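Peer 1: generate coordinates for the sequence data below:
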Amino acid sequence: MVLAVFFLRKLSRPHSVLFGNKKSKDYQNIEAFLRNCGSLAPKRYSFSDIKKMTHSFKHKLGQGGYGDVYKGKLFDGSCVAIKVLIESKGDGEEFINEIASISRTSHVNIVTLLGFCFEGKNRTLIFKFMSNGSLEKFIHEKGSLKWETLYQIIVGVARGLEYLHRGCNTQILHFDIKLHNILLDEDFCPKISDFGLAKICPKKESIVSMTGARGTVGYITLEVFSKNFGVISHKSDVYRRLEEDEELGLHGISHEEDKEIVRKMIIVSLWCIQTNPSERPTMSRVVEILEGSLHSLQIPPKPFLSSPRSTLRDSSISIPS
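Peer 2: Prediction:
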């Protein structure tokens, strides 16, 4: 009888307690965070609401390292994208990061968080639906985007990052800027998304302390791996992947305006992949370069990390003229 009472009591407790101390601590951390948010927290929905919105998760939009994304509708008929998080890691850090980061923002180039669900092990985030999906599905298709459209997308992403670094009350570092995390609305206006790895820090603190690497392989900055390359800061968001020994594949350049846009984007990209973070431009400077005159721009030095094969080639940088 004693054992029966014990198990009945255990089964009657909140779902999170059944998953052991780690889950219990995870649950308590998130609940405490949501209480502290108060009225600033987005609208909270039950998991039964989420199932109704998605028609029992019928239409899957995509998936990532932190969960699957489904299309749904709010009760007012608005289309939404609902991200269902997989098992939480780090005491619910990625769930807290998403809500904490995005709820502090209000910018045309940052994704809008409309609500969330936190019910036992079920954790979901509700975003405004982006009809054109992610930039990733367009970038590898030749001719799918005009150069002017791509240029406006890049400027929008730069403005969004500038806002995160300087425009918020606290500085927000994203740490996972990549094609998949740039969403496009019906007008191809870019929205920075997926703040699961984000870190919030006071504006006065330019150096960030982290216990381990975070980000996607191929996009992570070198200083995140080793202090020999510099300190982790907002400059860690100012980085782009460089593929060795690949053709640039610059198609569809039909007039002088396109040539100027391409030259600007290449020069900015080369500055942004400098190995030493102190040599990379701030996002404010990136926006200034993209929107300014091409004639005053200097070609940056070649990053010293390059393959032996590539060092045999001419060290000059070839840019469409």
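Peer 1: can we go C-alpha only for contacts and neighbour counts from here?
Peer 2: Will do.
Peer 1: return the residues in contact with Phe138.
Peer 2: Residues touching Phe138, when contacts are defined by C-alpha atoms under 8 Å, 6 or more residues apart in numbering, comprise 144-145.
Peer 1: that one - that's part of a helix, no?
Peer 2: Yes: secondary structure of Phe138 (DSSP: H, G, I helix; E, B strand; the rest coil): part of a helix.
Peer 1: from Leu150, how far off is it?
Peer 2: From Phe138 across to Leu150, the span is 10 Å (C-alpha to C-alpha, to the nearest Å).
Peer 1: distance of the closest residue to Lys203 other than its chain neighbours relative to Ile273?
Peer 2: By the measure of C-alpha to C-alpha, 6 or more residues apart in numbering, the closest residue to Lys203 outside its immediate chain neighbours is Gln171, 5.1 Å from it. Distance of Gln171 to Ile273, computed by C-alpha to C-alpha: 22 Å.
Peer 1: here is the second sequence; please produce its structure so I can put it next to the first one:
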Amino acid sequence: MTNSYKEKLGQGGYGDVYKGKLPDGRFVAVKVLNPSKGNGEEFINEVVNISRTSHVNVVTLLGFCLEGEKRALIYEFMPNGSLEKFIFKEGTSEDNHHLGWEQLYHIFVGIARGLEYLHRGCNTRILHLDIKPHNILLDKEFCPKISDFGLSKLCTRTDNIVSMMGPRGTIGYIAPEVFNRSFGVVSHKSDVYSYGMMILEMIGGKKSIQMEVGASSEYFPDWIYKHLVLVDENELQGLRSKAETNIEKKMILVGLWCIQIKPSDRPSMNKVIEMLEGSVEALPIPPKPFLSSPLRPVPDSVATSSYDSVSITFPTG
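Peer 2: From the prediction side, this is the model:
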């Protein structure tokens, strides 16, 4: 199927992804799981959880292979790869790594619809718990599709809370309550937090934000709040029209609402869609995000590193 793993598309914590071709001519993405990672839970999660879904903004699992310890997952092929490669990198000038403001806006509306479907549209609620640009794939029309359900959890539609033995996700996107239960319980609002951090990362990357000397340890959402919200619109640089200015401001405001520290203060994904599709003038300024220290010390058994280091870590910082 993969012609002896000839073309590698990418790699993750649980295995590598290769381009393949089915007998009927369709191209596919083949994720070959590393047998030395995990106890098989990620494979079961992918097969069981994603097979429950059917949505334009969720990647389609076409099948799987299982032979002894050898495990592989077969997905629809996404020609434009992951959203991660479209984050602006200093020194990158490739035209195909550029997304316009309107295009970026439609991508994030699509991701929000996909998450809203996972949270409310399935018979069993699915919490993804690893939302980040690497796990958002783009088809040939740049329609976003949520992928990689290896860390996902199921819960009933009436039960908002899930139990976990330890933190899961990617540093920089993980909600505070995943590390420390004193911030709240792990729920669908944990995905909302990750979504908000992803929006702010893409905004920061697109504007090629460089933090001032001496501010490198500043919590990134604090910095973006001060510099991109509490400023006059005329100070927003690099925008060519009023419409683009409104898109940027709307995405910043939505992102900051999504990363509120208390889960109860974050909007649901249904509300996020309303905010994104509504008027920017109707959006209230969110409270300043504040996460300089935990409410109480984080037990070593919960966090994998000190909370101070986590709180200031941001993917583009």
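Peer 1: about what we covered before: identify the residue of structure 2 aligned to the residue nearest to Lys203 of structure 1.
Peer 2: Using TM-score structural alignment, the partner of Gln171 of structure 1 in structure 2 is Arg125.
Peer 1: against which helices or strands is the longest helix along structure 2 packed?
Peer 2: When secondary structure is assigned using DSSP state H, the longest helix within structure 2 turns out to be helix 188-206. Helix 188-206 of structure 2 sits against helix 242-258, with contacts defined as 3 or more C-alpha pairs under 8 Å, 6 or more residues apart in numbering; DSSP states H and E.
Peer 1: list the buried residues of the helix it packs on.
Peer 2: 244-258 (16 or more other C-alpha atoms under 10 Å).
Peer 1: tell me the angle the longest helix of structure 2 makes with helix 242-258.
Peer 2: Calculated by axes from the mean of the first three to the mean of the last three C-alpha atoms, to 10 degrees, helix 188-206 of structure 2 forms an angle of 140 degrees with helix 242-258.
Peer 1: quick one: name whatever helix or strand follows helix 188-206 of structure 2.
Peer 2: Using DSSP states H and E, the helix or strand that follows helix 188-206 of structure 2 in sequence is helix 220-228.
Peer 1: off-centre distance for that next one?
Peer 2: If you compare the mean C-alpha spot of helix 220-228 of structure 2 with that of the full chain, they lie 19 Å apart, counting by C-alpha atoms, centre = their mean, to the nearest Å.
Peer 1: tell me which of the buried residues of helix 242-258 of structure 2 is nearest to Cys65 of structure 2?
Peer 2: Distances from Cys65 of structure 2 to those, taken as C-alpha to C-alpha, are shortest for Cys258 (37.5 Å).
Peer 1: and that closest one, how far from Ser82 of structure 2?
Peer 2: In this structure, Cys258 of structure 2 lies at 22 Å from Ser82 of structure 2, with C-alpha to C-alpha as the measure.
Peer 1: ok, Val56 of structure 2 next?
Peer 2: Per C-alpha to C-alpha, Val56 of structure 2 is found 16 Å from Ser82 of structure 2.
Peer 1: same drill for the two, tell me which one is more crowded.
Peer 2: More neighbours sit around Ser82 than around the other of Val56 of structure 2 and Ser82, counting by other C-alpha atoms under 10 Å; the figures are 23 against 16.
Peer 1: leaving out the residues flanking it, which one is nearest to the more buried one?
Peer 2: What sits nearest to Ser82 of structure 2 in space, not counting adjacent residues and going by C-alpha to C-alpha, 6+ apart, is Leu137, at 4.3 Å.
Peer 1: so stretch 64-72 of structure 1 corresponds to what in structure 2?
Peer 2: Using TM-score structural alignment, stretch 64-72 of structure 1 corresponds to residues 12-20 of structure 2.
Peer 1: and that stretch, which residues are buried?
Peer 2: The neighbour-count check on stretch 12-20 of structure 2 (16+ other C-alpha under 10 Å) flags 14-20 as buried.
Peer 1: and which of the residues you listed is nearest to Glu41 of structure 2?
Peer 2: Distance to Glu41 of structure 2 across these (C-alpha to C-alpha) is lowest for Tyr14, with 10.7 Å.
Peer 1: can you give me the strands in the stretch 101-250 of structure 1?
Peer 2: With DSSP state E, counting those that start in this stretch as the criterion, the stretch 101-250 of structure 1 has strands at 113-119, 122-128, 171-173, 182-184, 190-192, 199-201.
Peer 1: which of those strands sits most buried?
Peer 2: When you average the neighbours per residue for each of those (mean count of other C-alpha atoms under 10 Å), strand 190-192 leads with a mean of 27.
Peer 1: ok, now how distant is the closest residue to Gln63 of structure 1 other than its chain neighbours from His59 of structure 1?
Peer 2: On the basis of C-alpha to C-alpha, 6+ apart, the spatially nearest residue to Gln63 of structure 1 that is not a chain neighbour turns out to be Val69, at 5.8 Å. With distances taken as C-alpha to C-alpha, Val69 of structure 1 is found 9 Å from His59 of structure 1.
Peer 1: how near is Asp245 of structure 1 to Arg44 of structure 1?
Peer 2: Counting by C-alpha to C-alpha, the gap from Asp245 of structure 1 to Arg44 of structure 1 is 49 Å.
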